[in-house]
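**Q** Mind folding the following:
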Amino acid sequence: MKKLSTWSIIFISTGGMIGSGWLFAPYYGYQTAGVGVIFSWLITALLTFFVAVCFAEVASMLPIVSGAMRFLKITHSRSLGFLFVVLGWVSYLVYLPLEAQSVVQYLGFWFPSLVDDSNSTGVLLSYFGVSIAFFIMVGITILNTYQLKNVAKVNNVVSVWKIFLPIAIALGMLAFYGSFDNFSHNTSSTSISFETILLAITGSGLAFAFSGFQNGLVVANSAKNPRLAIPLSLFAPVVVGLTMYLSLSLLFMFCLPASADHLAVNVAPLLGLLSLFGLHFIYTVLFIDAIVAPLGTSNVYAAVTGRVLQAFGLEFFKTSILTKLNKHSVPIYCIWINFFIGLIFLLQFPTWSQLVSFLSSLVLFSCLSGPVVLIIFRDKFPQMDRKFKLPFHKLFGYLGFISCSYFVYWSGTDNLKYLSILVIVVIAFYWFVFERNNLIKIFKQVWFVCGYIITLWLISFVHELGCIAFPYDNLLVAVIGILFLRIFITHQAPIETIDSNLKLTIDEINKLESC
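**A** Model prediction:
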């Protein structure tokens, strides 16, 4: 099997992170938190770092196909592993409708019939806009049914473009058009509230903008030098993302005059801002990038998600259509199944911000596995070779788990409700298909996951009713995070079972490396 360079792995993570997030999150975050969005970005980056360092050690130990999604199957039960693999898979397939939606929304800046920005919940796609998003999804899906060659090399070039263009535009605009008068006005006209600073993190897409940090884990088994590539692929997106998103947020604070607030429209905020200064060349380049970047990201995710579903089929449905390949060695049924399920999300969440908020909660919920597995492996298997060894592993494990809990909690009551329902449905599906006669056994294996997410939903619901004031609700979430991490750890499988699962996983890695 041909190996990927360290740079390729880094660009898969960093490039996958830069899709539609940079087009909307800086402005939506600014709308929600005002100038306090700077603190929102810093908090998001810090919490993402706490999560990423947990995965850095575990993923470098076990560079397996589908990465973090499969860890809990090793340390816990098949049912819990199934749940997290499914949630991880769903979190990936949502990217295709999300990026298609963002492309249509930016096209709506020039073709207003594609969008409806009169709705109080945000910018909606019109029926015409939804149909265009549908055809974009169809086109990308068809493209992914053919053999893809040199994807990593192409992605390297596209990622460099996606990374440096927004940063260059932001810094150039700040240098030539930034004004302290604008900053002073924007600072005085918006009040800074710590609660809105936190709510902007998930609700305005900030957490989503950093969610691509784990993409390198999906192809971790393909790294030439996993000791170097995997930690860097986790940390580099955080550093690059923070630089980019801070620059873009500062762009609105220093360059948006008070008399022209309405021009930075929700449909295409950055294009609206550039239109003030008559920068037609940059305006055109940015418009092209606003289309190319999400399309490139959705194409990568469509390809990766097909392989994730294929790996899921090989593990749980060995003789199903999920394992079938076409003449181009592509899991064609997986690709189309992802398309149809993704279509449901496009219709259920009609605005970019709504879809992003749910996706963020789903991605970070599936990341709970990292801190859990980190602590279990370090405590039970201290002798295992670690290409990256994290100091103070228990401290970072707890910080990582609490960070995930905050990201999920800040997504809001509705998203917590949807996530709770999804968790229960997946567990019920596993029971019905695999172990219909073992309901009590399955309940004992997964009850704490249901208890965790339902508890977060209850805290959010009670907070909305005004029974728990801010910041006591957030302090309670931290306590819940500590408590449930202990429960996750105490419900691990017997050490003999974990050891057996580890040996099977290591054999899988060795077979892939010998190919």
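
**Q** C-alpha only now, for contacts and for neighbours.
**A** Fine.

**Q** All the helices of the stretch 51-200 of the chain, in order from the start?
**A** Secondary structure of the stretch 51-200 of the chain (DSSP state H, counting those that start in this stretch): helices at 71-75, 78-93, 95-107, 127-143, 151-177, 180-189, 194-203.

**Q** To residue 367, which of those helices lies closest?
**A** Proximity to residue 367 (Cα to Cα) singles out helix 78-93 among these, at 8.5 Å.

**Q** which outside residues touch the closest one?
**A** 69-74, 301-302, 305, 308-309, 312, 338-339, 341-342, 359, 362-363, 366, 423, 426-427, 430, 442, 445-446 (Cα atoms under 8 Å, 6 or more residues apart in numbering).

**Q** Please apply the same query to stretch 336-352.
**A** Taking Cα under 8 Å, 6+ apart as the rule, stretch 336-352 contacts 93-94, 96-98, 101-102, 121-125, 134, 137-138, 141, 302, 305-306, 355.

**Q** Provide a ChimeraX selection command restricted to the buried entries of these.
**A** Listed next is the ChimeraX selection for buried residues among the contacts of stretch 336-352, using 16 or more other Cα atoms under 10 Å:
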select :93,94,96,97,98,101,102,122,123,124,125,134,137,138,141,302,305,306,355
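
**Q** One more, please, to line up against the first structure:
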Amino acid sequence: MSTTAAAPATSGPGLRRTVGFSALLFISLGSIIGSGWLLGALTAAKSAGGASILSWVLAGVILVLLALVHAELGSTYPVAGGTARYPRLAFGAIAGFTAGWVGWLQAVAIAPIEVEAALSYLDHIFHGLVDADGNLTGLGLVLAAALMVVFTGINLLGVALLAETNRITVLWKIAIPVLTVIVLISVAFHGSNFTAGGGFAPYGAHGVFAALPLGVVFALQGFEQAVQMGGEARDPQRDLPRALIGAVALGVVIYLALEVAFVGALDPAALAAGWENPIGKGDFGPYVTIAGALGLTWLSILLYVDAFVSPAGTGLVYVATSARLSYAMGQSGFAPKGLAKISKRGIPWVSTVVAFVVGLISFAPFPSWQSLVSIVTSATVIMYGFAPLTLAALRKVDPDRPRPYRLPAATVIGPLSFIAANEIIYWSGWTTDWKLGVMIAVGFVLFAAYRAYRASQEGLRFFAPDLQIRSLAWILPWLGGMLVISALGQYDGAEIIPEWIDLLVVAVWSLVIFYIAVAMAMPADQVAREVEAEAAEAAAEPAELHG
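**A** Take a look at the predicted model:
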């Protein structure tokens, strides 16, 4: 069967193509600028000192590479919940489910995280929302649930309202960080701070790398949210690449400027003893502390307001995108079909309600912002890691499909971005990685149980060709190998693998998995059938040319 027979896959049944370029850009940028900007600079500085600026540069380079990979996939195969569907096109159901499961785990957890962050800041004005450990109190839980209700309600009312609401909040979210950078650099900037407390890199390269999963990557992640909305994009072939690349570029520039402004504005006396407590105790954000010390009351007020608006805006977006991921899994047969039900407004309403319920449940075991950041970061980069593999595989077996955006030097950028994603997983540390491994194992059990149920109810074969059981021959070694390296490594592991050698081991293992996975992609005719099946399911309503 010719691989050019079908047009690029479009949206799922009932989704409305109403989202334009600016809305896609703001959806990704609104996800990038959340609670991370208020806390990321402090956590990076405590880990790496003045060299924390290198952490942001390194994270920026890694995420730009991954965004470029997603740009080609998103424009070529524009479907809702794309990060769950792309691996399925190349490798079959098991790979698609694995990517979708880890993607959904991180996405569904971020809205509650952002709500917790917003209430933690608000507690410094209206006391009693969090306790001394930063955990939500009874009143805090009630308000958290109320915020989740608001996010869910806006999402259920339609994607156009979501896009417009997000557009307004993102404009605010950009303005306040930029204003903070300008004011702090103008009023109080000490260049000597970058070499204080033990030199430019007081904790060496280890500190620079360790900062990435402690909040740096968490702050910059989220560019893929435009991809998840690909099934509702008005002109995805043109707009998705520009939105993805533009959002990451703007995010990196803003966060790097914030780190420079933060380190430069610190009191030099506070760094004499090192970087352990550069601003002293307090969980309400480093910039408020600095603004208060400088007598900038007006800036403190704006920062308190933004400390609520930024996380709340990001939480709003992630309710939407986590719903698109579970919608994609339901549409693909990885989860109950009910998750793919579409409302009259063109919204996956069952998936949206599920995201709301799971978000409420997550407040119980993870009642503070800090308790989920590393796990969410590691889950995110596993999801990102599937993209370079998928791109290389689809270029190999589906080479003639029109590609509105074609990644330059893909044979280099693909493997390099996969290595980078695995290095971040490694830097997250053994304690984080084994917990995520358990969550992935639980996902496999749920997938097998639902597959067995479908087989019994619908007369399907459990080991039907779409399963592509052979994908486990690289998925399990990939994830299992990373767990072993993490357990033996320098980041919360047994420290058996020497420093720097550990990074080389991760890189070599990544390349082995990369080329094995690409070699095990489904045959070209089967990939063509999968893409055509996506297109055949696209009973989307005509695009609205307004809004």
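
**Q** re the thing from before, just say which of the helices of the stretch 51-200 of the first structure is most tucked in.
**A** Most buried of the helices of the stretch 51-200 of the first structure, by mean neighbour count (mean count of other Cα atoms under 10 Å): helix 95-107, with a mean of 26.

**Q** Who are the packing partners of it?
**A** With contacts defined as 3 or more Cα pairs under 8 Å, 6 or more residues apart in numbering; DSSP states H and E, the packing partners of helix 95-107 of the first structure are strand 124-125, helix 127-143, helix 280-316, helix 332-348, helix 352-366.

**Q** got the ones you listed as JSON lines, with distance to residue 470 of the first structure columns?
**A** Formatted as JSON lines, these follow (distance: least, Cα to Cα, whole Å):
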{"stretch": "strand 124-125", "distance to residue 470 of the first structure": "31"}
{"stretch": "helix 127-143", "distance to residue 470 of the first structure": "38"}
{"stretch": "helix 280-316", "distance to residue 470 of the first structure": "36"}
{"stretch": "helix 332-348", "distance to residue 470 of the first structure": "30"}
{"stretch": "helix 352-366", "distance to residue 470 of the first structure": "20"}
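
**Q** Mind checking those for the one nearest to residue 464 of the first structure?
**A** helix 352-366 (17.4 Å).

**Q** That closest one to helix 95-107, inter-axis angle?
**A** Relative orientation of helix 352-366 of the first structure versus helix 95-107 (axes from the mean of the first three to the mean of the last three Cα atoms, to 10 degrees): 150 degrees.

**Q** residue range for helix 352-366 of the first structure in the second structure?
**A** Per the alignment by TM-score structural alignment, helix 352-366 of the first structure matches residues 369-383 in the second structure.

**Q** Can you mark which positions in that stretch are buried?
**A** So for stretch 369-383 of the second structure, counting by 16+ other Cα under 10 Å, buried means 369-370, 372-383.

**Q** Closest one of the residues you listed to residue 513 of the second structure?
**A** residue 382 (13.3 Å).

**Q** excluding its backbone neighbours, what's nearest the aligned residue in the second structure for residue 163 of the first structure?
**A** In the second structure, the residue equivalent to residue 163 of the first structure is residue 174, according to TM-score structural alignment. The shortest distance from residue 174 of the second structure to any non-neighbouring residue, by Cα to Cα, 6 or more residues apart in numbering, is to residue 33 (7.7 Å).

**Q** Verify the contact between the one you found and residue 171 for me.
**A** No. Counting by Cα atoms under 8 Å, residue 33 of the second structure sits too far from residue 171 to count as a contact (10.6 Å).
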